[in-house]
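Peer 1: no sequence for this one, just the structure:
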């Protein structure tokens, strides 16, 4: 005899289906606990647990005295810390996948040489990867790596391991520089991200160091409506 599914899970599945189908968009107020309890024939405590769990998972947000609302489900990444995008996607309970568009050695042009701190024409490693969440492109990662510090970079199967995983394993990150700007992208980039060229995007330029070594320079492009960046600073009393 099969195990009976808890009733609060049934309520959660109903609420998530409404959210993920688009029937309940961001900022939509969901039915109150009392109504959900009546609709599903359960106690208010059971309805409360269903909602509380979805709040913890980031699907809902409570506003005291007002109600419970659907959150903006844009993918979110820390602006200060450097995380593995695959781990971020999976932590949200979603499926991660990627398209590896390029994995190659190139001669550094003026921009790359300047950004990566190498001589003009020096050989650098280059990868171009589209990262997907539930099949939808959320980031185009255009990365250049100094081969001196990560000589085995291009030996990686990037369908299984992200550049972040490889770099952190080879050269633990000690310092990060970020520059964020709003941009419109060219037709090729728009095609990779499955958007049109009129759609605003976020561009995050990132350089990473390991000790005194400048290891990597990357430009990360995110469709604006699918992604947000978060920064948290904790101040300590003197």
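Peer 2: That came in fine, so what should we check first? All figures in this text were calculated on a predicted structure; none of them were measured in a lab. Residues are numbered from 1 along each chain as shown.

Peer 1: Every contact and neighbour count from this point should use C-alpha atoms.
Peer 2: Noted.

Peer 1: Show me where the chain has its strands.
Peer 2: For the chain, the strands defined by DSSP state E occupy 60-63, 67-70, 75-78, 96-107, 123-133, 136-145, 175-183, 201-210, 213-223, 227-230.

Peer 1: same for the second one, what does it pack against?
Peer 2: I take that to be strand 67-70. strand 60-63 (3 or more Cα pairs under 8 Å, 6 or more residues apart in numbering; DSSP states H and E).

Peer 1: Measure how buried the residue nearest to residue 135 when sequence neighbours are not counted is and give me the count.
Peer 2: Spatially, and ignoring its direct neighbours in sequence, residue 135 is nearest to residue 97 (6.9 Å; Cα to Cα, 6 or more residues apart in numbering). Other residues within reach of residue 97, judged by other Cα atoms under 10 Å, total 18.

Peer 1: contacting residues for residue 97?
Peer 2: 86, 131, 132, 133, 134, 135, 159 (Cα atoms under 8 Å, 6 or more residues apart in numbering).

Peer 1: Can you report how many residues lie near the fifth one?
Peer 2: Pointing back at residue 134 there. Residue 134 is flanked by 13 other residues according to other Cα under 10 Å.

Peer 1: Next: residue 150.
Peer 2: 17.

Peer 1: same thing with residue 138?
Peer 2: Residues near residue 138, counting by other Cα under 10 Å: 26.

Peer 1: do the same with residue 140
Peer 2: When neighbours are counted by other Cα under 10 Å, residue 140 registers 24.

Peer 1: Hmm, it is touching residue 132, no?
Peer 2: No: counting by Cα atoms under 8 Å, residue 140 stays clear of residue 132, with 9.2 Å between them.

Peer 1: What residues does the closest residue to residue 137 other than its chain neighbours make contact with?
Peer 2: Residue nearest to residue 137 in three dimensions, not counting chain neighbours: residue 193, with 5.3 Å by Cα to Cα, 6+ apart. Residues near residue 193 by Cα under 8 Å, 6+ apart: 130, 137, 138, 139, 140, 223.

Peer 1: okay, now the one to match up with it:
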């Protein structure tokens, strides 16, 4: 009977997510709530939640609860590279314009993405990347301050956040969500676009063995950017 109940809980949670009734970042019922609803022990409810977290369906954050994981439409064929390297490889000049580099307290979205309690210290950087004199990418990056305390002291006119993080920490894993978005007023301003304008947005998280390091949105003008991938046949 416990095994049947445990599978029933997993199926219930998965169905709510797959149907779209519970979108990304939606808080799912707690162990206590599921235990009461399905008339099982907390251990049975915990097993269902933890297995869905292990499968990448849920994110479990201590002190906050369990949430629908983002990036459910991610593609393993997409590899996010260093924008500076991409531009220089094309024989063009890369430069950055720093908009903001500051300390913040994490809100719910950032806390879920970085697996931190709400109000945790994070660093935020907003940077425009130029290809020659054309703004090609708006980078908005949140960084776990505990894992990368020196991030706030960097000069991002001489290096990029991607390059800096890759040098000081061995990044072991990343996931990405790729979507088309309509540029908001701030994006239009920094990328020097006229409305309405479609952009390609990559939302990424990167890990080390110690935890989630950064949560980033990279927004590109649709008219100046193409996304491709290459796979090898077996």
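Peer 2: Cool, got the structure. Please read these numbers as outputs of a predicted model, since none were measured by experiment.

Peer 1: re earlier: need the counterpart of the residue nearest to residue 135 of structure 1 in structure 2.
Peer 2: Alignment of residue 97 of structure 1 against structure 2 is given by TM-score structural alignment, with residue 95 as its counterpart.

Peer 1: Report the contact partners of residue 104 of structure 1.
Peer 2: The contact partners of residue 104 of structure 1, by Cα under 8 Å, 6+ apart, come to 125, 126, 127, 154.

Peer 1: Residue 140 of structure 2 maps to what in structure 1?
Peer 2: So, by TM-score structural alignment, residue 140 of structure 2 is matched to residue 142.

Peer 1: Count the residues that sit near residue 234 of structure 1.
Peer 2: Neighbourhood size, residue 234 of structure 1 [other Cα under 10 Å]: 5.

Peer 1: what does it align to in structure 2?
Peer 2: So, by TM-score structural alignment, residue 234 of structure 1 is matched to residue 232.

Peer 1: Now for that match: which residues touch it?
Peer 2: So residue 232 of structure 2 contacts nothing (Cα under 8 Å, 6+ apart).

Peer 1: Would you quantify the distance from it to residue 80 of structure 2?
Peer 2: When distance is defined by Cα to Cα, to the nearest Å, residue 232 of structure 2 is 18 Å away from residue 80 of structure 2.

Peer 1: Go through structure 2 and flag its longest helix.
Peer 2: As assigned by DSSP state H, the longest helix anywhere in structure 2 is helix 2-18.

Peer 1: The helix or strand that that helix is followed by corresponds to what range in structure 1?
Peer 2: Next along the chain after helix 2-18 of structure 2, taking DSSP states H and E as the criterion, comes helix 31-38. Counting by TM-score structural alignment, helix 31-38 of structure 2 falls onto no part of structure 1.

Peer 1: so what does helix 31-38 of structure 2 touch, helix or strand wise?
Peer 2: Applying 3+ Cα pairs under 8 Å, 6+ apart, we find helix 31-38 of structure 2 packed against helix 2-18, helix 42-54.

Peer 1: Of the contacts of residue 104 of structure 1, which ones are shared with structure 2?
Peer 2: Of the contacts of residue 104 of structure 1, the ones still in contact in structure 2 (both residues aligned by TM-score structural alignment, their matches' Cα atoms under 8 Å) are 125, 126, 127, 154.

Peer 1: Can you tell me which of those lies closest to residue 15 of structure 1?
Peer 2: residue 127 (39.5 Å; Cα to Cα).

Peer 1: Over in structure 2, see which of the contacts of residue 193 of structure 1 survive.
Peer 2: Shared with structure 2 under both residues aligned by TM-score structural alignment, their matches' Cα under 8 Å, the contacts from those are 130, 137, 138, 139, 140, 223.

Peer 1: Need the counterpart of residue 172 of structure 1 in structure 2.
Peer 2: The equivalent of residue 172 of structure 1 in structure 2 is residue 170 (alignment by TM-score structural alignment).

Peer 1: and the closest residue to its match other than its chain neighbours, how many neighbours?
Peer 2: Excluding the flanking residues, the one nearest residue 170 of structure 2 by Cα to Cα, 6+ apart is residue 208, at 6.1 Å. Around residue 208 of structure 2 there are 15 other residues, counting by other Cα under 10 Å.

Peer 1: Surely residue 208 of structure 2 touches residue 166?
Peer 2: No: contact criterion Cα under 8 Å: residue 208 of structure 2 and residue 166 do not qualify, at 10.1 Å.

Peer 1: Give me the distance between residue 48 of structure 1 and residue 35 of structure 1.
Peer 2: Using Cα to Cα, residue 48 of structure 1 is found at 11 Å from residue 35 of structure 1.

Peer 1: Between the two, point out the one with more neighbours.
Peer 2: A side-by-side neighbour count of residue 48 of structure 1 and residue 35, using other Cα under 10 Å, places residue 48 first with 16 against 13.

Peer 1: which ones are touching that one?
Peer 2: Neighbour list for residue 48 of structure 1: residue 33 [criterion: Cα under 8 Å, 6+ apart].

Peer 1: do that again at 10 Å, thanks
Peer 2: Neighbouring residues of residue 48 of structure 1 by Cα atoms under 10 Å, 6 or more residues apart in numbering: 8, 32, 33, 34, 36, 37.

Peer 1: if we can go back for a sec, mean neighbour count and distance to residue 106 of structure 2 added to the helices and strands packed on helix 31-38 of structure 2, as CSV?
Peer 2: Putting those into CSV (neighbours: other Cα atoms under 10 Å; distance: least, Cα to Cα, whole Å) gives the following:
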stretch, mean neighbour count, distance to residue 106 of structure 2
helix 2-18, 15, 25
helix 42-54, 18, 22
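
Peer 1: Understood, closing this out.
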